[in-house]
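1. Need a 3D model of the following:
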Amino acid sequence: MVAMAIAAPGLAENWVPVWMASPQAVWSDTTVFATGLPEQIAGATIRQPLTLGFPANRIRLVLSNVHGTRPLPITAVKLARSAPDAQAKDAQAVLFGGHAGTVIAPGAQVVSDTVVFPAEAGARIAATLTYGPDAVAEDFHWDARETSFLIDADKPLPEVLQELPARLTLSMVLSDTPARLGVIAMGDSITDGNGAPMDAMVRWPDLLARALAAEGIAVVNAGISGGRLLSDGMGRSVLARLDHDVLAVPGANTLVLLIGTNDIAWPGTPFSPEEAPMTLDRLQQGLMQVAARTRAQGMRLVVGTVPPFEGALPDTPMEETYWSPEKDALRRSLNDWLRGADFYDALVDFDRVLSAPEDDMRLNPLHDSGDHLHPGGNGNQAMADAVAQVLRKGWE
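-> Below you'll find the model as predicted:
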């Protein structure tokens, strides 16, 4: 009885995600997309600045090797206040079961011990990881929209050996500050931030987090560029990664899902030349599966309609095949079905938010990043405003 009473407070701790980068498997074919990683990480030290989307008194880091096929040795991890470029200050050691390093088993992740680290929403922090001599990069997040740094040593003013546009190993930051809602924004490159400037923190989930933190709502970004609902793309499908990236995340109780563009667009393109065209029935069944699984976990589901993309990806090998009238007709049918469905808790009509006023097959030029597929700064702000309006209604 005494032992149980002593252990209970630790077991009752509540944590909420305040930053996230969904893991992807590192690919070996870099003819289309370079990984952005160093040639090797054995013995390397990598500093990863990030912005907290919600306040914290204490922090825990989550490190991932979920796509790894071999153990990943980490010899040291530090958490610090981020300063310009690769600089850091007030560093603290991050321990794992009281040890300075850890070895992450293949297919697994590790959660650090608690670090006392008071920080406001919007605070800039940096996690610095030093890898063991046998470390191999197999697990990363490709399109970070923020620069990390390969450095000569973990010190306040290091020499930068290489700038990295990807995340490596670091997949989540948890806070002990209670949140009314723990929101995960899941989707493809539109959510991941393609089209948003590097290091500007203006992806729509970033803007949403800043808008809602003071209202007790924590928001993190689980987008993956090239993501699809039903099939693996540049990462696992939504259905395949739903458990790890949403349902198993502590403190997460709301999913905002925008997905479908690549399911509709990829068949017949250089990405998937032999794939049969997508059908409305398959998309409907996939989304209903997401609903069934989130509801079974007691989570709320907010679904988004698919924005237009006529003329997408000009001057690329995808230009001729990514969009077609038939693909747009399927997008419209999906959106019409979503507007009349009742399997979700709320709907955000991104299609109407982002469409051109007189041509609803195209993005509004004011919202377009320039590639006619990904929203720019104004578009991301419009998306964040639309989601905030829905979340502020609450589910009391």
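2. Please make it C-alpha for all contacts and neighbour counts, starting now.
-> OK.
3. Could you pull out the buried residues of the host helix or strand of Ala386?
-> Using DSSP states H and E, the element containing Ala386 is helix 377-393. Of the residues in helix 377-393, those buried by neighbour count under the rule 16 or more other Cα atoms under 10 Å are 377-388, 391.
4. now for it, which elements pack on it?
-> Here helix 377-393 touches helix 204-212, strand 346-348, helix 350-354, going by 3 or more Cα pairs under 8 Å, 6 or more residues apart in numbering; DSSP states H and E.
5. and those, which is most packed in?
-> Ranked by mean neighbour count, these are led by helix 204-212 with a mean of 23 (mean count of other Cα atoms under 10 Å).
6. That helix: what's the following helix or strand?
-> Remark: after helix 204-212, the chain's next helix or strand is strand 217-223, criterion DSSP H and E.
7. Now do that following strand: distance to the chain's middle.
-> With Cα atoms, centre = their mean, to the nearest Å as the basis, strand 217-223 stands 7 Å off its chain's centre.
8. Identify each buried residue in the next helix or strand after that strand, please.
-> Sequence-wise, the next helix or strand downstream of strand 217-223 (DSSP H and E) is helix 238-242. In terms of neighbour count (16+ other Cα under 10 Å), helix 238-242 has its buried residues at 238-239, 241-242.
9. residue ranges for the helices of the chain, please.
-> For the chain, applying DSSP state H gives helices covering 2-11, 189-192, 204-212, 238-242, 261-265, 280-296, 325-340, 350-354, 377-393.
10. same for the second one, what does it pack against?
-> The reference is to helix 189-192. Applying 3+ Cα pairs under 8 Å, 6+ apart, one finds that helix 189-192 contacts strand 217-223.
11. So which other helices or strands are in contact with the strand it packs on?
-> strand 16-20, strand 181-187, helix 189-192, helix 204-212.
12. got the buried residues for it?
-> Applying a neighbour-count criterion of 16+ other Cα under 10 Å, one finds 217-223 buried in strand 217-223.
13. any idea how far the helix holding Ala386 is from the chain center?
-> 17 Å.
14. OK, contacts around the closest residue to His372 other than its chain neighbours?
-> Using Cα to Cα, 6 or more residues apart in numbering and skipping residues adjacent in sequence, the residue nearest His372 is Ala312, 4.6 Å away. For Ala312, the contact set (Cα atoms under 8 Å, 6 or more residues apart in numbering) comprises 319, 322-323, 371-373.
15. To check against the first, give me the structure of this:
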Amino acid sequence: MLRRTAIRTLLGTLAVVPAVLAPIAVAAPANAAPRPHWVAAWEASSTQASTDAADCPAYTGLTDQTVRNVLTAATGGDRVRIRLTNVFGTTPLHVGRASVALRGTGADTVPGTLRGVTFHGRRSVTVPAGARMLSDPVRLSVPALHQLAVSVYLPDATGPATQHPRGLQDSYLAAGDRTSAGATGYDTSIDCSLFLDAVDVTAAHQVAGTVVTLGDSITDGTASTRNTDSRWPNGLARRLDARHGRTLSVANAGISGNEILEDRIPVRYGPSALHRLDRDVFEVAGVRDVIVLEGINDIGAASATAEQLIAGDEQLIARAHAHGVRIIGATLTPFGGSNGRYGGDYGTAFGERQRQVLNDWIRTSGAFDAVIDFDRATADPSDPSRLLPAYDSGDHLHPGDAGYQAMANAIDLSLLR
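-> The predicted structure is shown next:
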């Protein structure tokens, strides 16, 4: 009951942002060339480090080391900029050098593609505690769906790092400044991204903007195969890239363990969706749409009711509309059978009732601008409270690779503007 009371208090104190007046559009000449525009090619929603993981030294931080963050660009472009993050740092972050390149194999880069990155014309920069820093653009031809290597050299002790944990993608560490090097020296692989939360590109004119996928571990791809980009947002990016004509890039704002209503403990689960909406959605380059798939951890870990989650979703909807962003609701996937591993109200009779009531509201209320029915796309027809066995990773909460692909395939691309 304490958790539910806390949720009601939080919702009562969150103010709805008033709608803003739309700017007056001025028509461009008919023969004018499309202006280059920035879209997000990749995003990693940041969390605070509370402990070191076996494959991520985020809590200890780095000293005189280079991290080579490996990522997949959802769309291509001919200019690139990166965004460093010290959002959860408690002291200024001194960055000695940074670079970006097309990734080769392992920690290596494609010859001839490595570019030094500057910040207001300077190679080194200090990012204040609690802040982020956008780089100057660099010319680099990035093919859609190609991997990039973004290297950041930290000459001084950083303290606990701003991170994205459990990245399901090998990144690398090296001693000293190896931002201009190939694979030599990168002798440690890690499963997190450090001090980097976005890469943007100037996209082709048919890429109209970015769709952000806001969610928890099911959006973050937990239980998918590492180093294969098998998360459902990756599947969506592949489908959008193959679409002829107007399309969108995809930015994944999933955080494992995340909730809509509460800043969950431990802190690696990230601020609640309500608290991180501005940073992780509205500040994304070119954002036009957001798909929301959240609430299963509110039910399972915090025993939240459908009524509380509906109130939280209404806040998300109002704030998205105030920013001129379309918001698409996704029904929660089945979690029957997950209680033995995860406890709480994961898969309990109470939890299933809340999931069903919330899903019915998402489908029928008309509150969202559109709806994606991930529940029906992944449920076992013989027992809709459970994932279809072919889609179940084995923990009865997270889909496996086939389940995530089924989710990507279930999205009607015409819903995305």
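16. Mind checking how well the two chains overlap by TM-score?
-> Superposed pair, TM-score by TM-score structural alignment, normalised by the length of the first structure: 0.89. Supporting alignment: 368 aligned residues with a Cα RMSD of 1.7 Å.
17. Out of the contacts of Ala312 of the first structure, flag the one nearest to Thr294 of the first structure.
-> Leu373 (28.3 Å; Cα to Cα).
18. Not counting sequence-adjacent ones, nearest residue to the aligned residue in the second structure for that closest one?
-> Aligned by TM-score structural alignment, Leu373 of the first structure pairs with Leu397 of the second structure. Using Cα to Cα, 6+ apart and skipping the chain neighbours, the partner closest in space to Leu397 of the second structure is Phe335 (4.7 Å).
19. Aligned counterpart of that neighbour in the first structure, please.
-> Here Phe335 of the second structure is matched to Phe309 in the first structure, going by TM-score structural alignment.
20. wait, that match sits on Pro365?
-> No - with contacts counted by Cα atoms under 8 Å, Phe309 of the first structure stays clear of Pro365, the gap being 11.8 Å.
21. ok, back up a step: for Ala137 of the first structure, which of the helices and strands packed on strand 217-223 of the first structure is the nearest?
-> Nearest of those (Cα to Cα): strand 16-20, 18.6 Å.
22. What angle do strand 217-223 and that closest one make with each other?
-> On the basis of axes from the mean of the first three to the mean of the last three Cα atoms, to 10 degrees, strand 16-20 of the first structure is oriented at 40 degrees to strand 217-223.
23. tell me, strand 16-20 of the first structure lands on which residues of the second structure?
-> Counting by TM-score structural alignment, strand 16-20 of the first structure pairs with residues 39-43 of the second structure.
24. Distance-wise, check the equivalent of Arg103 of the second structure over in the first structure relative to Arg124 of the first structure.
-> Under the alignment (TM-score structural alignment), Arg103 of the second structure pairs with Ser82 of the first structure. The gap separating Ser82 of the first structure from Arg124 of the first structure is 5 Å, by Cα to Cα, to the nearest Å.
25. Which one's more surrounded, these two?
-> Taking neighbours as other Cα atoms under 10 Å, Ser82 of the first structure and Arg124 compare with Ser82 leading, 23 against 18.
26. That one contacts Asp90, doesn't it?
-> No - counting by Cα under 8 Å, Ser82 of the first structure does not reach Asp90; the two are 9.0 Å apart.
27. Which residue in the first structure aligns with Gly116 of the second structure?
-> Mapped onto the first structure by TM-score structural alignment, Gly116 of the second structure lines up with Ala93.
28. Please tell me I have it right and that match contacts Val77.
-> Yes - judged on Cα under 8 Å, Ala93 of the first structure makes contact with Val77 at a distance of 6.1 Å.
29. overlap in contacts of those two?
-> Ala100.
30. Of the two, which one has the most company?
-> More crowded of Ala93 of the first structure and Val77, by other Cα under 10 Å: Val77, with 25 against 16.
31. Now do the same contact list for the most centrally placed residue in the second structure.
-> For the second structure, the residue nearest the mean C-alpha position is Ala253 (2.0 Å; Cα atoms, centre = their mean). Applying Cα under 8 Å, 6+ apart, we find Ala253 of the second structure in contact with 43-45, 212-215, 219-220, 280-281.
32. what residue of the first structure matches up with it?
-> Using TM-score structural alignment, Ala253 of the second structure pairs with Ala222 in the first structure.
33. and the gap between its match and Ala88 of the first structure?
-> Where Ala88 of the first structure is concerned, Ala222 of the first structure sits at a distance of 26 Å (Cα to Cα).
34. Please say which position in the second structure Leu283 of the first structure maps to.
-> Superposed on the second structure with TM-score structural alignment, Leu283 of the first structure falls opposite Leu309.
35. Which residue is the nearest non-sequential neighbour of its match?
-> Here the residue nearest Leu309 of the second structure, using Cα to Cα, 6+ apart, is Gly295, at 6.8 Å.
36. count of residues packed around the one you found?
-> Neighbourhood size, Gly295 of the second structure [other Cα under 10 Å]: 29.
37. Also Gly121 of the second structure?
-> Neighbour tally, Gly121 of the second structure, other Cα under 10 Å: 10.
38. I'd like to check which residues are in contact with it.
-> Taking Cα under 8 Å, 6+ apart, we find Gly121 of the second structure in contact with Asp136.
39. Repeat that for Pro38 of the first structure.
-> Counted by Cα under 8 Å, 6+ apart, Pro38 of the first structure has contacts 150, 162, 164.
40. Would you mind measuring from the first one to Pro158 of the first structure?
-> When distance is defined by Cα to Cα, Leu150 of the first structure is 9 Å away from Pro158 of the first structure.
41. repeat for the last one
-> Using Cα to Cα, one gets 15 Å for the distance from Leu164 of the first structure to Pro158 of the first structure.
42. Could you check which of those two has the larger neighbour count?
-> Applying other Cα under 10 Å to Leu164 of the first structure and Pro158 shows that Leu164 carries more neighbours, namely 21 against 17.
43. need the contact list for that one.
-> Counting by Cα under 8 Å, 6+ apart, Leu164 of the first structure touches 36-38, 147-150.
44. can you rerun that using 10 Å?
-> 35-38, 46-48, 142, 144, 146-150 (Cα atoms under 10 Å, 6 or more residues apart in numbering).
45. cool, Leu255 of the first structure as well?
-> 182-186, 219, 222, 246-247, 290-291, 294, 299-303, 345.
46. rerun at 6 Å
-> 183-184, 301 (Cα atoms under 6 Å, 6 or more residues apart in numbering).
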